[in-house]
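Visitor: coordinates only, sequence not included:
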């Protein structure tokens, strides 16, 4: 941008433009308080503003008693079913869970055996991308960031749909199944092209196998020798089940509902949701956790020392080390207080794999940080908020143990969460009925229009 501006006006710089903006655009915290604005659609106690109703999912992390927020163990329910019960049920019967969760989230009931087999078959039948799509859309336009490519590819699929703007339930059901099925293919193609173009490594493309469930199809596509164990596939499937949905209020799902309420097409809607999930305050946090952990492992000499680890965490919070953000990534959540059930399940299932894959010491360090971080947070910030490890804290380690490259940590989140996005889109289209439009109060600046020839500003003004 700066190069283009300098070509058209050599005396103008981006820094001067930014200074001009800052001089004329300030909204203080006091003004937000004065007008009782609920920033981030949050109430004063941190709870979310009620913006809609849903059957799809509920996220529980605290109780309210006499107007006081009381910390509680976290629970995540899909269609009123505890996600832990779903996971345990699938494991007891030796099945993969993601396909079952796709059916449950969209249709509202657990599938019977015929329906389960049908959704598995439908996802396989729709997994292949349109003819020449990989060559024309993905390979010819590589991206350093796979999330960016996911959004672009989904948006481009609009042009391959014979009826992209039909908002009927039938058409959205067709489109939803197709997009859920195709997301793993887009992700793995985009990653292979990124490896070839930017990392100068060999790319490879494996055909999809009809007997593979979604987690198996992803591992099959990412491993050059196509070899993986059933335990590995089950752990990846667990990650997908836990990431599949998280209520209507999370940023990307709310984005989905906002765009759906405007009655735009599904491709524009899902592309926008992917853009939201990419953000470091949302799905991109798992990438930040991995960067933080790399920094900690390089700078803490004794990983088994509580004192050394806690001291470094305090330095992170004081913005002395790490990325200087003052954040311990993966610790704390908008809803969960005492525990995030997703993190609890990931840690439980990852423990045995860590011992088998040489990650026992790293796993122990993660556990130590999870235990010490709340006290470090309270000590440095003085904030008594109850915090716990969230799903992003352990998901990166699990992906690393499975050989999933860091480039795909957040894309894997999107490949899983699209099931929830589609469920919420269909619900918004069929039950919402009004375009989502919250209010913003305009602040007066005391300005009136002045003819151009009469505009004489202070000589100190920038530009």
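Guide: Yep, it's here. All values derive from a computational prediction rather than experimental measurement. Numbers count the residues shown, from 1 in each chain.

Visitor: all contacts plus neighbour counts: C-alpha atoms, from now on.
Guide: OK.

Visitor: what number of residues are in the vicinity of residue 102?
Guide: 28 (other Cα atoms under 10 Å).

Visitor: against residue 185, how distant is it?
Guide: For residue 102, the distance to residue 185 equals 17 Å [Cα to Cα, to the nearest Å].

Visitor: helices or strands next to the lengthiest strand in the chain in the packing?
Guide: Determined from DSSP state E, the single longest strand within the chain is strand 68-78. Counting contacts by 3 or more Cα pairs under 8 Å, 6 or more residues apart in numbering; DSSP states H and E, strand 68-78 packs against strand 57-65, helix 341-356.

Visitor: below is an additional structure, to be compared with the one above:
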């Protein structure tokens, strides 16, 4: 047996959910460009879970189901108030809250197909409420209850700020949700599938996935991109800052991708939204710095930007706290995680790979009195 570091190039399962072929991302055969321009996030959720786009009646039904399940148990809201707020990252709060939610779901350990679908609805509906409620509680504000008359994207922004968002903000956020919904067998999705392949419950699978997404080499990259932009500060500082990083062989967050060679097809959509939003907010320097960084890194390292790079300035322009960027990734990606969890349950086999042993051999036990 020979190991492959990071399982690069290893095909670990079959799936009918999403594909990355020749640098083209599709959800159930629909090109991401088509979906990003035309689909609502609710349509994408339905597509990932049912492998087809919904009819008008089916779309209305899933919207209704999500709206009716968005509220959190009081115990979860009260639990946030016990956290050491100044040191708790929102991703840690989200991970803990999702695990806690399982304690209040009477169907948590019910493993029928119907029960698992109902749990999927509850989790998809409640994760935005978790993120926004924690964000407000840590600032000493009361959570804003979800509204049943708003779209998924609009409702998130409303619960975050208490104000109904404008049309451009909703368009930008909906587009970001669509682009982040699924991405084949990425680290967090693989983690979720490994977890539930033991026939553990849906809440355990999503908690595991959130733990994997928390890392800066996965979901945490967009937060690090905004940190970099803030450190640079102005367009004049871009060249010396980036060249210093490159000369010291430091990683530039938001560039390159394990499975794309010509570039992440999602990045261009957020690049356009970044340009539009930064102009509207009177802060075009965020976009200008980003394009200058892209120019340098792409020309000198041959690395195009990935989806994380421009999502940072998009979220910043929407007035979202920087440490909420990764939880927002989870708000979207939970739709893909749940699709993969349901697919894993439907045709399950325990995921148990092997390891190439590189330690010593032919050792013999020596009594402790004889050890030097």
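Guide: Structure received. Remember, predicted model here, so these are calculated numbers, not experimental data.

Visitor: quick one: TM-score?
Guide: TM-score of the superposed chains, computed with TM-score structural alignment, normalised by the length of structure 2, equals 0.95; 369 aligned residues with a Cα RMSD of 1.6 Å.

Visitor: which parts of the stretch 251-372 of structure 2 are helices?
Guide: Taking DSSP state H, counting those that start in this stretch as the criterion, the stretch 251-372 of structure 2 contains helices spanning 267-280, 285-301, 307-317, 325-346.

Visitor: most tightly packed of the ones you listed?
Guide: Burial of the helices of the stretch 251-372 of structure 2 is given as mean neighbour count (mean count of other Cα atoms under 10 Å); helix 307-317 ranks first at a mean of 26.

Visitor: and that one, what does it pack against?
Guide: So helix 307-317 of structure 2, by 3+ Cα pairs under 8 Å, 6+ apart, packs with helix 221-232, helix 267-280, helix 285-301.

Visitor: please repeat the previous calculation with a cut-off of 10 Å.
Guide: Packing contacts for helix 307-317 of structure 2, counted by 3 or more Cα pairs under 10 Å, 6 or more residues apart in numbering; DSSP states H and E, involve helix 167-180, helix 221-232, helix 267-280, helix 285-301, helix 325-346.

Visitor: got those helices as CSV, with distance to residue 142 of structure 2 columns?
Guide: CSV is the format used below for these (distance: least, Cα to Cα, whole Å):
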stretch, distance to residue 142 of structure 2
helix 167-180, 23
helix 221-232, 25
helix 267-280, 28
helix 285-301, 31
helix 325-346, 19
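
Visitor: closest to residue 81 of structure 2 out of those helices?
Guide: Closest approach to residue 81 of structure 2 among these (Cα to Cα): helix 325-346, 18.5 Å.

Visitor: in structure 1, what residues pair with the closest one?
Guide: Aligned using TM-score structural alignment, helix 325-346 of structure 2 spans residues 409-430 in structure 1.

Visitor: what's the angle between the longest strand of structure 1 and strand 57-65?
Guide: Orientation of strand 68-78 of structure 1 against strand 57-65 (axes from the mean of the first three to the mean of the last three Cα atoms, to 10 degrees) gives an angle of 160 degrees.

Visitor: for strand 68-78 of structure 1, buried residues please.
Guide: For strand 68-78 of structure 1, a neighbour-count test (16 or more other Cα atoms under 10 Å) marks 71-72, 74-78 as buried.

Visitor: and those residues as TSV, adding distance to residue 410 of structure 1?
Guide: Output for these, formatted as TSV (distance: Cα to Cα, whole Å):
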residue	distance to residue 410 of structure 1
71	29
72	28
74	23
75	23
76	20
77	22
78	22
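
Visitor: for the equivalent of residue 204 of structure 2 over in structure 1, pull up the helix or strand it's in.
Guide: In structure 1, the residue matched to residue 204 of structure 2 (TM-score structural alignment) is residue 268. Secondary structure assignment for residue 268 of structure 1, by DSSP states H and E: helix 266-278.

Visitor: could you name the helices and strands sitting against that helix?
Guide: Partner elements for helix 266-278 of structure 1 (3+ Cα pairs under 10 Å, 6+ apart): helix 146-156, helix 169-198, helix 251-261, helix 285-299, helix 409-427.

Visitor: out of these, deepest packed?
Guide: Mean neighbours per residue, mean count of other Cα under 10 Å, is largest over those for helix 409-427, with a mean of 26.

Visitor: list the contacts for whatever residue of structure 2 lines up with residue 340 of structure 1?
Guide: Alignment note (TM-score structural alignment): residue 340 of structure 1 maps to residue 264 of structure 2. By Cα atoms under 10 Å, 6 or more residues apart in numbering, the contact list for residue 264 of structure 2 reads 23-25, 255-257, 304-308.

Visitor: give me that answer again for 7 Å
Guide: 305-307 (Cα atoms under 7 Å, 6 or more residues apart in numbering).

Visitor: do residue 266 of structure 2 as well
Guide: 179, 307.

Visitor: mind running it again at 10 Å?
Guide: Contacts of residue 266 of structure 2 by Cα under 10 Å, 6+ apart are 24-25, 32-33, 36, 175-176, 178-180, 305-308, 310-311.

Visitor: mapping those onto structure 1, which are still in contact?
Guide: Retained in structure 1: 24-25, 32-33, 175-176, 178-180, 305-308, 310-311, out of the contacts of residue 266 of structure 2 (criterion both residues aligned by TM-score structural alignment, their matches' Cα atoms under 10 Å).

Visitor: follow-up on the earlier one: in CSV: the helices and strands packed on strand 68-78 of structure 1, plus distance to residue 423 of structure 1.
Guide: What follows is these, written out as CSV (distance: least, Cα to Cα, whole Å):
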stretch, distance to residue 423 of structure 1
strand 57-65, 10
helix 341-356, 20
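
Visitor: nearest to residue 146 of structure 1, out of these?
Guide: Nearest of those to residue 146 of structure 1, taken as Cα to Cα: helix 341-356 at 23.9 Å.

Visitor: could you give the angle of that closest one to helix 230-243?
Guide: Relative orientation of helix 341-356 of structure 1 and helix 230-243, computed by the same axes, to 10 degrees: 160 degrees.

Visitor: distance from helix 341-356 of structure 1 to structure 2 after superposition?
Guide: For helix 341-356 of structure 1, the mean deviation from structure 2 after alignment is 1.5 Å (mean Cα distance after the TM-score superposition for structure 1).

Visitor: so what corresponds to residue 217 of structure 2 in structure 1?
Guide: Aligning on TM-score structural alignment places residue 217 of structure 2 opposite residue 281 in structure 1.

Visitor: SS state for its match?
Guide: Judged by DSSP: H, G, I helix; E, B strand; the rest coil, the three-state class of residue 281 of structure 1 is coil.

Visitor: and the gap between it and residue 295 of structure 1?
Guide: Remark: distance between residue 281 of structure 1 and residue 295 of structure 1 (Cα to Cα) = 19 Å.

Visitor: circling back: now flag whichever of the contacts of residue 264 of structure 2 is closest to residue 152 of structure 2.
Guide: Out of the contacts of residue 264 of structure 2, the member with the shortest distance to residue 152 of structure 2 (by Cα to Cα) is residue 307, at 20.9 Å.
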